[in-house]
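# What follows is a predicted structure for the sequence shown.
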Amino acid sequence: MEVRTDYILNEETVLLTGEYNMNGKLYARVIQGEDTFLVDMKPLNIINETMIGLGSNFKTGRKSARRLLGNVSMCPIKVNCHLGIWLFPTKSYNDDFCIWFSLMHVKNTKALGIRRTEVELSYGHKVVIQMKESSFNQKRKKAEELREKMTKNSKGSLTFFVESKKGIKLIEGEGVKRYTLK
């Protein structure tokens, strides 16, 4: 089994979750495209490191999501709007076995009894989770709602800057009147 030292989420990331090795160390199990592998990082660290590389972080992303959706527990998060990476958790993000699903890769769900759901994903993957189908789909809907709101908020009109032909000269000085305009 391949073990990577680091990982950045991308548009082929289907899901990530925690998995312990034989020595009890927590790794991230990643399904990317048709492959699966372990990463020597916690799932939350992968999300945070990816977001830091994009100028944000997990804490800020979570705060933004809660501001837009209300005080939602286990709220979804935007990782990268341009690549369409929106994640939503199955459990508390502090739970080592929380599965973070990429919204774009969730295709369908099927109830398997009272508290089990089969989630059909891109690339032919299927994951069976211990959660009611309705609960899973509510989490999915919240992620879709977050995506809609953030996408709408980012579609403002373009503002063009027209440079003036005449500039201002600002001269720093001392005393009460610190600056002189010419």
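On my side now, so go ahead.
# only C-alpha atoms for contact and neighbour calcs from this point on.
Fine.
# what about residue 140, how many neighbours?
22 (other CA atoms under 10 Å).
# name the helices or strands packed onto the helix or strand hosting residue 48?
Element membership of residue 48 [criterion: DSSP states H and E] is helix 43-53. Under the contact definition 3 or more CA pairs under 8 Å, 6 or more residues apart in numbering; DSSP states H and E, helix 43-53 sits against strand 13-20, strand 26-32, helix 58-69, strand 77-80.
# So which of those is nearest residue 110?
Across these, residue 110 has its closest neighbour in strand 13-20 (17.9 Å, CA to CA).
# wait, residue 37 sits on residue 2?
Yes: shown here, residue 37 and residue 2 form a contact pair, counting by CA atoms under 8 Å, at 5.5 Å.
# roughly how far apart are residue 21 and residue 75?
From residue 21 across to residue 75, the span is 28 Å (CA to CA, to the nearest Å).
# between the two, who's got more neighbours?
Legend: neighbour count by other CA under 10 Å for residue 21 and residue 75, higher for residue 75 (25 against 10).
# dropping in the other structure now:
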Amino acid sequence: MKKLKNYIIGHKSEMIVPEFNEIGKLCAKIIEGNNIYLVEQSPKAIIEKSLLCYGSDFQGSVKSSKSILGNVCMPPIAICPALDLYWFPSASPYRNDCVWISLAHFQDVKKVNDQKSKVIFKNGFSLCLDISVQSILSRRSLALLLRYEMEQHLKSQMSVLYKSRNGFTLIKQPEELKYVIRISEN
């Protein structure tokens, strides 16, 4: 296992698992394909740093998710929609035992018992969590809905951008706070 000081989530990142290091500091174990990294940052710090690198922040991402999904508890977040980086938490992000799961790498979930489940990833790795199957499936469904709604919004905006072949120019009127629109045709 390779040790890192910091980490930015990318398309190969699959899960972020909290782990205390040998001196009791909350760190994160990252699964990325066949690689496992121990990062000297908490899972939430990795999420926050990754969001900042992709142009957002944690509070803004949560606010955006809640705007789209309604006032849901523990919403999924879009770290970078362009790279299909949608993640959901296993518990409150403020708890030390919160595991973050990549929607793109999630394959299935199996019941271990009433309050324990086994999450299976596309690469064959699995992770046992102290959370019911129904809770995992519910959080995954919210992440799927978030991705769908964001993709639909993007598609609707792109169709508007490409419909018009005409341009326009805004011309400021002298000595006034007024702009006139002049339409130009190609």
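Structure's in. What do you need? Because the structure is predicted, anything quoted here is derived from the model rather than measured.
# TM-score for these two?
The TM-score (TM-score structural alignment, normalised by the length of structure 1) is 0.87; 174 aligned residues with a CA RMSD of 2.0 Å.
# hang on, the earlier thing: more neighbours: residue 37 and residue 2 of structure 1, which one.
residue 37 (15 against 7).
# any idea what the more buried one is structurally, helix, strand or coil?
strand (DSSP: H, G, I helix; E, B strand; the rest coil).
# Distance check, it against residue 106 of structure 1.
19 Å.
# now do residue 66 of structure 1
22 Å.
# and the longest helix along structure 2, how far out from the chain's middle?
Criterion DSSP state H: the longest helix present in structure 2 is helix 133-163. Here the centre of helix 133-163 of structure 2 is set off from its chain's centre by 12 Å, with CA atoms, centre = their mean, to the nearest Å.
# what packs against that helix?
helix 58-69, strand 77-80, strand 85-89, strand 106-113.
# Please tell me how far the one residue sitting closest to the centre of structure 1 sits from residue 71 of structure 1.
Nearest residue to the geometric centre of structure 1 (CA atoms, centre = their mean): residue 79, 3.1 Å. According to CA to CA, residue 79 of structure 1 stands 19 Å off from residue 71 of structure 1.
# and if you look at residue 130 of structure 1?
Between residue 130 of structure 1 and residue 71 of structure 1 the computed distance is 24 Å (CA to CA).
# okay, the two: which has more neighbours?
residue 130 (14 against 11).
# any idea how far residue 141 of structure 2 is from the counterpart of the more buried one in structure 2?
Correspondence of residue 130 of structure 1 to structure 2, assessed by TM-score structural alignment: residue 130. Distance, residue 130 of structure 2 to residue 141 of structure 2, by CA to CA: 19 Å.
# Residue 94 is in contact with residue 18 of structure 1, correct?
No: using CA under 8 Å, residue 18 of structure 1 is not in contact with residue 94; the gap is 10.5 Å.
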